[in-house]
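Trainee: Starting from these lines, generate the structure:
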Amino acid sequence: MRSKLSTLFFSTARKVARLQRTAWRLGMPGLFDERAPQRARRPPAKSPATRKPAAADAAPEFDAADFAGVWKSRVYRTPAVPGAWPVRLSYFVYVPPKLRKGCPMLVMLHGCEQSAMDFAVGTRMHRLADREGLLLVYPQQSLRGQRHRCWHWYQPDAAHGYAEADAIAGIASAAALDYRADPTRVYIAGLSAGASMAALAALRHPHIFAALAMHSGAVLGSARSAADGLRTMRHGASLPPDAALAPLLGDRAGFPGMPAIILQGGRDAVVDRRNGVHLLAQLAWANGLDADAAGPQQEEGEGTVRHYRRTDVPAGRGTVVSLCEVPELGHAWSGGDGRVRFHARQGPDASRLIWRFLKTRRRVAQAETR
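Mentor: The predicted model follows:
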């Protein structure tokens, strides 16, 4: 018996080691490292005369002068509630020129190894916000909370994923109140880990968010740990939609629905393309629909660098859930600033696609809250 247990132990240890090496190779080490980082010393500032010129393809530094609107920095702390896990998050608000009362608002969640400002520069969502009068809110995961700024979507419990989702919902409510945004037009979007966290926040708080956008995100309900999260990213859902989402939604009959758009790269080596297909099924189920009700796949921009394939549920003008697959795209925001890590020039403009889907959605007033 002792020999069998020893063999099982070392077999399991070898498998975990392989998973860890794979995570590092794919550039997602944060899933396996929860240690708090040492505070790095800030290098002395260089004068303009000694600063080296940036390479043509180097990632641009954040410069407020590149934005027509104004940036505001805020800190949110979850209220002290017995049994609730305390969360403290920084967030940044982008106020476009001539913002009007009753404006729509979009919460944007960055991915692992990104800051809120990386995400803002890479997606260029501010350009659209300037034209549309859209208030943007960028919560930022703390380095104390996760060494690589990953959101804990893969640990949906009161001390991790749920606590962060509740804090993000709290930020959305506070920002909407502060800037007098339309409470029926508050949306949420994210990239990679931020996409899965956006889904967790939206499905957990349908009384706050009117619609959801996920770019390169993993399915929900199949992970309870970092190792589970990696397996989910590589293989997609391990449970059918009802089993995966029932713990999150509770009684689906009482769930008001959550329109959603999903974007997924066909050459994504970090989050396998199967996640996009499985998310379509999950979010269709959450909205009381069947993925089998999807219309035929539509080719958009065929023969150009903007080519993608769209699948809508249900078919026709009443689309509630839409999947946009970009065949040649890796793990990156489509049509963004390619100089910023995890953003690509190729593919359709994801920011424009997302806003086109979100802008007509309105949340139905609900008395019930979680």
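
Trainee: only C-alpha atoms for contact and neighbour calcs from this point on.
Mentor: Noted.

Trainee: just the helices in the stretch 51-200 of the chain please.
Mentor: 116-123, 125-132, 161-178, 193-204 (DSSP state H, counting those that start in this stretch).

Trainee: which of the ones you listed sits most buried?
Mentor: Comparing the helices of the stretch 51-200 of the chain by mean neighbour count (mean count of other Cα atoms under 10 Å), helix 193-204 ranks first with a mean of 27.

Trainee: another one to check against the first:
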Amino acid sequence: MSVTRKVQAMARMAVAVCALFSALGATPARAGEWVHGVYSNIWGTRSFQLWVPTGYQPGEPLPLVVGLHGCLQNPDQFAGLSRLNAKADAERFLVLYPNQAMYANGTQCWNFMFSSNQERGIGEPSLIVGMVDWVKGHYAVDSRRVYLGGVSAGAVMTSVLMACYSDVFTAGMVGAGAMYKAATTASGSLYAMTFGSIYSPDDRGYDAWACSGKARRKVPVLVVHGTSDDVVNPVNGQQAARQFLQTNDYGDDGSNNNSVSNTPARTTSGVSAGGRKYTVRDYVSNGVLLVQHIEIQGMGHAWPGGDGAFPFADPAGPDGTTIMWDFFKQHSR
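Mentor: Take a look at the predicted model:
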């Protein structure tokens, strides 16, 4: 074959390959860049941002982490605060950042306190899960490793999603948040954030298990809270840990029989490079770290180890993003 014919053949092959990727909807964005999108269903419309990490290769399934911002934040600010994109580049996973619309909440809080957002298949949780499905349809995602973490209002929405979509999310982090259905009204939410929920974590543990259809499935959850949080009372972190322990007690065998103990298997302590002392309580079931509760002494309403250039950062704290990812990567379907 002549050189000219070889070049022509290679050109035809390149065109065919590009056409195939286009037909499959699989043409990737350049590695290490933002992809912006909008998702709609009958419950509304929300924008989102997807971080495609350096080294992404079409066809190679990567883990997906969903990052939920707090009030008075957006995806860019939460990404900057947490440095989650840098971790994604280093560890090779995709990051989806749903964005709360200001027309839905003037302070961009997720509306976790309303019953329309506390059940499966409806409201804001359905929009976020729809975005996850969109990412799965356009990028190579390992469905066994889809994780979820948030701060403040995003953390409470994380509790909702971990409760009602335990088949979608493999593990989650509740940072400066509260348990599932800590409140069911706006006024109740204000009370819960100030004093703790009036509801029993054990009862809410059952409700969370029921929301996913009473699945025989464990729900690994990391809870992180500062002891000086004056926005979300630290008792909410304690309640969240207890609620998910109860959810897992039902999830392993369908019964409330303390098969998942609410007594920590071990309690350790440490000091961050910035001088923050912290306590770690590990709840282990059949050799698996199922719930981890970390209390950080003196930290307010913040993301630990966050970038001080952004609101809600506690640079003195331990690296919350590393703690979160280290917890997530222990778990796979």
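
Trainee: thinking again about what came up before, now distance to residue 149 of the first structure too, for the helices of the stretch 51-200 of the first structure, in JSON lines please.
Mentor: Formatted as JSON lines, the helices of the stretch 51-200 of the first structure follow (distance: least, Cα to Cα, whole Å):
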{"stretch": "helix 116-123", "distance to residue 149 of the first structure": "10"}
{"stretch": "helix 125-132", "distance to residue 149 of the first structure": "21"}
{"stretch": "helix 161-178", "distance to residue 149 of the first structure": "12"}
{"stretch": "helix 193-204", "distance to residue 149 of the first structure": "9"}
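
Trainee: Figure out which of those is closest to residue 273 of the first structure.
Mentor: Smallest distance to residue 273 of the first structure across the helices of the stretch 51-200 of the first structure (Cα to Cα): 14.2 Å, for helix 193-204.

Trainee: Counterpart of residue 167 of the first structure over in the second structure?
Mentor: With TM-score structural alignment as the criterion, residue 167 of the first structure lines up with residue 127 in the second structure.

Trainee: I'd like to know how far its match sits from residue 150 of the second structure.
Mentor: 16 Å (Cα to Cα, to the nearest Å).

Trainee: again with residue 168 of the second structure
Mentor: In terms of Cα to Cα, residue 168 of the second structure sits 16 Å off from residue 150 of the second structure.

Trainee: between the two, which one's more packed in?
Mentor: For residue 168 of the second structure versus residue 150, neighbours defined as other Cα atoms under 10 Å are more numerous around residue 150 (25 against 20).

Trainee: can you pull the contacts of residue 178 of the second structure?
Mentor: Residues near residue 178 of the second structure by Cα atoms under 8 Å, 6 or more residues apart in numbering: 155, 156, 159, 232, 236, 237, 239, 240.

Trainee: Kindly confirm my reading that it is in a strand.
Mentor: No - counting by DSSP: H, G, I helix; E, B strand; the rest coil, residue 178 of the second structure is not part of a strand but coil.

Trainee: That one matches what in the first structure?
Mentor: Aligned partner of residue 178 of the second structure by TM-score structural alignment: residue 218.

Trainee: For its match, give its distance to residue 265 of the first structure.
Mentor: 12 Å.

Trainee: repeat for residue 303 of the first structure
Mentor: Taking Cα to Cα, one finds residue 303 of the first structure at 17 Å from residue 265 of the first structure.

Trainee: Please identify which of these two sits among more neighbours.
Mentor: Ranked by neighbour count (other Cα under 10 Å), residue 303 of the first structure and residue 265 place residue 265 first, with 25 against 9.

Trainee: Map the more buried one onto the second structure.
Mentor: By TM-score structural alignment, residue 265 of the first structure lines up with residue 226.

Trainee: ok, that match touching residue 295?
Mentor: Yes - applying Cα atoms under 8 Å, one finds residue 226 of the second structure in contact with residue 295, separated by 5.6 Å.

Trainee: any idea what sits nearest residue 309 of the second structure, other than its immediate chain neighbours?
Mentor: Distance criterion Cα to Cα, 6 or more residues apart in numbering; nearest residue to residue 309 of the second structure, sequence neighbours excluded, is residue 81 at 7.5 Å.
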